[in-house]
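Asks: based on what follows, work out the 3D shape:
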Amino acid sequence: MTTIRNIMFFLLILKSLIIQSASKPLVEQKSVMNYKNAPIKKFDLNHIYIENLWKKIFFPKKKSLSGRKISHKKNIIITNIETEELRSRINNLNQKSQIKILKYNTIIHASVESYLRMGKYIGKILSLSDYYFPMFEEKLETYHLPKELKYIAIVESNLNSTITSKAGAQGIWQFMSETGKIYHLDINHIYDERNDPVKSTEAACRYFKHLYNKMGNWELVLAAYNAGPGTIEKIIQRHKEKKDFWSLWEFLPKETKNYIPKFIAINYVMNYYKEHNIPSYSRFHLKYKETGLVSIKEKVSLRSLSSALNVSYQDLKFLNPQYLVDIIPIGEKFFLRLPRIKISLFKEREREGFFQKRKINF
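Replies: Predicted coordinates for the structure are as follows:
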């Protein structure tokens, strides 16, 4: 009898809850129903790793069987910094800087700590920079440009040579197709030279020179690189009494407002990552100066080349990100970047007719 009474009592409670729910105002019910269908805001390219960051914040690691949190004190990333210490370090960087735009304010501080919270991912960027930065610095020096401009590539693409923005910008330096063509970056169904790290870096250098000749101010050059020179020139014309980025800050597009803070923040993080215990992953196994270009006398498949040279397919794709297809045809414009130690083997395989025997067809 007791069991039956308990069941009856439970059913009465359940019925009461159902009636109470049904009696809610229509507006309240509608908001509950529409909640799951609310549009999900897309992330900006420079924040594609924020979702993972949120997971770490809101879903921390599970406790161990003993009930204590697993702790590795040596690996704890320091994600914040005192005002005076950050101010001092940024001033120190600015004294060594060629562009002298590294300064401290609360916006910069927030941007620095935002990057620090993505510390483990910064470790991967550090590893990739080991390959890209020597080449960037070489090209910037050739064009007599400040070497700090190499950090723009991190702000733009996180050193991802094949990334595409929602607006259609492409490659490490995020060229739109129109601007790319102005700077002689060819685009067709076989290759996109905006993805070529070397050619796009040379185009970026020429574009930086052009912008500096127009703007005469490195802060405004970077703002123009982000928003377009036309947009920045219109803002300057409307506010002629204001001549620098921070005095124009409130009138700039939202993304451009954050652009120079990000640039200064990534300057800081890439120079002071050790002080924040950011892990430095094993250095990237490919070195730019240990690679070279070879012309193609026979059309070649990257997959067959991988087996012929005993080089991983992933490495070949990394070294030749401009190619949109696996099979590279013969032509004046078609070159392959290979590890130098494999170039003689490539030429030997070519003389043997190795690639011709593979009967590669488009």
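
Asks: contacts, neighbours, all on C-alpha from now
Replies: Noted.

Asks: how far away is the residue most central in space within the chain from residue 321?
Replies: Among the residues of the chain, residue 158 comes closest to the average C-alpha position under CA atoms, centre = their mean, at 2.2 Å. Distance of residue 158 to residue 321, computed by CA to CA, to the nearest Å: 15 Å.

Asks: next one: residue 333
Replies: Distance of residue 333 to residue 321, given as CA to CA: 15 Å.

Asks: the more surrounded of these two?
Replies: Counted by other CA atoms under 10 Å, residue 333 and residue 321 do not tie: residue 321 has more neighbours, with 22 against 10.

Asks: the more buried one: what's it in contact with?
Replies: 161, 162, 195, 196 (CA atoms under 8 Å, 6 or more residues apart in numbering).

Asks: would you do the same for the sequence below? I want to compare the two.
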Amino acid sequence: MKNYLHLWSLSALLILTGCATTSQPEANNSEAEVQSTASHTPNYPRGPLSPINSASVQRNGVANLAVPDDLWDRIRRGFAMPDLQNDLVSNQEQWYASRPDYIQRMTQRSSKYMFHIVEELERRGMPTELALLPYIESAYNPQAVSSAKAAGMWQFMPSTGTYFELKQNMFRDDRRDVLASTRAALDYLQKLYNMFGDWHLALAAYNWGEGSVGRALARNQKQGLGMGYTDLNMPDETRNYVPKLQAVKNIIARPENFQTELPLIENHPYFQAVTLDRDIDTAQVAELAGVTMDELKSLNPSFNKPVIFKAGTPQVLLPWDNANVFRRNLQAHEKGQYASWTVWTVPSTMTVATAAGMVGMSEGDLRAVNNIPPRMMVKGGSALMVPRSAAVKQDVSSHLADNAHIALTPEIVTRRTTVKARKHDSVTGIAQRYKVTAAQVADWNDVGVKAAFKAGQQVVLYLPVRVGAERHAGNHNSHAASRSSKAGKPSKDSSAKKSTARSTPTKAAPSKRSTATTKKKR
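Replies: So this is what the prediction gives:
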């Protein structure tokens, strides 16, 4: 009987211990690791459970169910990447630790955005170390722009931003948007992790480009070398990329070891999104919410115009309490027009002065609000920000809000010029010689398109003169006329009579794009 009771007690103990073991992860795995593993290996074997044997029974740690005191504690609990330990990490630790003011500014700036990023990482089952990546990329500055034209907290290149559906147009740049850029960055990082199966390699690809990392791995495999992050031959920027993140992680994990004090970031949302039902001026949003324009722009850094078009940007981020104030004030605000700006599509290529006159603005104001540089004309089809009159009842359409753009061309004027026709000259021949159309020559001289000119007949032309060269036109024309009279041949620049210059838009010469390359491929 005693042996029976002993065996029964031992069996019960094994069963109870086994239940506890299967209900929680192993002691050296965090919750984020378990979630991450589940998200990347969805096809688990199915069928009846195997019986528990003594070899599979082990004691595990007790899960910490207490709510984190602050966001730093919450981030530390979600660390799931393997630690990197080498001299590069030590060098980066020393660099950051010797700049406590810099760390204070970075961490203080991140306090507005960190909660949202940590929430997204935990929802996706990703390591919370990734919440520290914007420290490396941009010092958590959503307005940061690199020399390679990468923008925002997560430093997206224009092409990569487009691939991950970040809108970039004249009204907004979603690479700077807090919600959109975070979504895109985590999508990209998940994609890279699925490709390489290693977070250090995924981070290297985020910095260097997935193609570059793939080729480096292929070279190492061919040469029989290691396939880890530290084994690859890579640019210095990428070689120091993960060590920088590791150094920041170490400082966040144990700030006292680096004589660093982290600012308090409370474990609750800093902002909330408010849906917009109408186009509205950004200044009015700030006024109704009771926040400064600087605060509004810090949460909505993608806005680059004085108006928010609800068709393209249906929500605005506001500090948590101010969002409720905004909703109440917006409801109490009299119904009507909230936006004092709208978009006007330019019907044809014209000077800025002409466009300003058509919309009732000064040329200077139109240039300023649309960022039009001097000596440039606006091409037909361009979208310009203009004041919204009371007669305009409809808000800007979603198509225009998403696709509006400004196309510019160098401002070119024409000068009335007369030339002497040669023997057997025709309208077509002169048009070809001076690179204008036959219809224009015919119109300027009140003749038919197929007409011919007599030798020595005065032919009127309006030839383009760039604004910058206009001041030299008088001397140039007189010299050309002198040369042509001596040679007995007319000069295309000779003129017998001048009149007021008039605008004749022409296609601009293609601008040369920079061919400079950069190590960062995103």
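
Asks: need the counterpart of the residue nearest to the centre of the first structure in the second structure.
Replies: When the second structure is aligned by TM-score structural alignment, residue 158 of the first structure is paired with residue 139.

Asks: also residue 268 of the first structure?
Replies: Aligning on TM-score structural alignment places residue 268 of the first structure opposite residue 250 in the second structure.

Asks: surely the match of residue 158 of the first structure touches residue 103?
Replies: No. The pair residue 139 of the second structure / residue 103 is not scored as a contact, 9.0 Å apart, by CA atoms under 8 Å.

Asks: look up the closest residue to the counterpart of residue 170 of the first structure in the second structure, ignoring the ones flanking it.
Replies: In the second structure, the residue equivalent to residue 170 of the first structure is residue 151, according to TM-score structural alignment. Closest residue to residue 151 of the second structure apart from its sequence neighbours, by CA to CA, 6 or more residues apart in numbering: residue 145 at 4.4 Å.

Asks: repeat for residue 136 of the first structure
Replies: Of all residues not flanking residue 136 of the first structure in the chain, residue 150 sits nearest, at 6.0 Å (CA to CA, 6+ apart).

Asks: sec struct for that neighbour, please.
Replies: Under DSSP: H, G, I helix; E, B strand; the rest coil, the three-state class of residue 150 of the first structure is helix.

Asks: before we move on, what about residue 141 of the first structure?
Replies: Three-state call for residue 141 of the first structure (three-state DSSP): helix.

Asks: ok, it - contacts?
Replies: residue 147.

Asks: doesn't residue 269 of the second structure belong to a helix?
Replies: No. Residue 269 of the second structure: not assigned to a helix; according to three-state DSSP it is coil.

Asks: alignment lookup: residue 194 of the second structure to the first structure.
Replies: By TM-score structural alignment, residue 194 of the second structure lines up with residue 213 in the first structure.

Asks: which residue is the nearest non-sequential neighbour of the match of residue 268 of the first structure?
Replies: Computed as CA to CA, 6+ apart, the closest residue to residue 250 of the second structure that is not its neighbour in sequence is residue 93, at 7.9 Å.

Asks: just checking, the one you found touches residue 247?
Replies: Yes. Counting by CA under 8 Å, residue 93 of the second structure touches residue 247, with 4.9 Å between them.

Asks: more neighbours, those two?
Replies: residue 247 (24 against 21).

Asks: state the helix or strand in which that one lies.
Replies: Using DSSP states H and E, residue 247 of the second structure sits in helix 241-253.

Asks: quick one: contacts of that helix?
Replies: Applying CA under 8 Å, 6+ apart, the external contacts of helix 241-253 of the second structure come out as 72, 76, 83-84, 88-90, 92-93, 96, 129, 132-133, 136, 200, 203-204, 207, 257-258, 260, 262.

Asks: skipping adjacent residues, who's closest to residue 183 of the first structure in space?
Replies: Using CA to CA, 6+ apart and skipping residues adjacent in sequence, the residue nearest residue 183 of the first structure is residue 203, 5.5 Å away.

Asks: what's the counterpart of the one you found in the second structure?
Replies: Under TM-score structural alignment, residue 203 of the first structure pairs with residue 184 in the second structure.

Asks: quick one: that match is in a helix?
Replies: Yes. The assignment for residue 184 of the second structure by three-state DSSP puts it in a helix.

Asks: report how many residues lie close to the counterpart of residue 260 of the second structure in the first structure.
Replies: Applying TM-score structural alignment, one finds that residue 260 of the second structure aligns to residue 278 in the first structure. By the criterion of other CA under 10 Å, residue 278 of the first structure has 25 neighbours.

Asks: can you give me the distance of residue 278 of the first structure to residue 7 of the first structure?
Replies: In this view, residue 278 of the first structure and residue 7 of the first structure are 58 Å apart by CA to CA.

Asks: residue 315 of the first structure: neighbour count?
Replies: Using other CA under 10 Å: residue 315 of the first structure sits among 15 other residues.

Asks: what's the match for it in the second structure?
Replies: Structural correspondence for residue 315 of the first structure with respect to the second structure (TM-score structural alignment): residue 295.

Asks: could I get the full set of strands for the stretch 251-362 of the first structure?
Replies: 291-295, 300-301, 327-328, 335-339 (DSSP state E, counting those that start in this stretch).

Asks: mind putting these into TSV with mean neighbour count?
Replies: Below are these laid out as TSV (neighbours: other CA atoms under 10 Å):
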stretch	mean neighbour count
strand 291-295	15
strand 300-301	20
strand 327-328	19
strand 335-339	19
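
Asks: which one of those lies nearest to residue 130 of the first structure?
Replies: Closest to residue 130 of the first structure of these is strand 291-295 (CA to CA; 13.6 Å).

Asks: by contact count, what packs against that closest one?
Replies: Other elements packing on strand 291-295 of the first structure under the criterion 3 or more CA pairs under 8 Å, 6 or more residues apart in numbering; DSSP states H and E are strand 335-339, helix 340-351.
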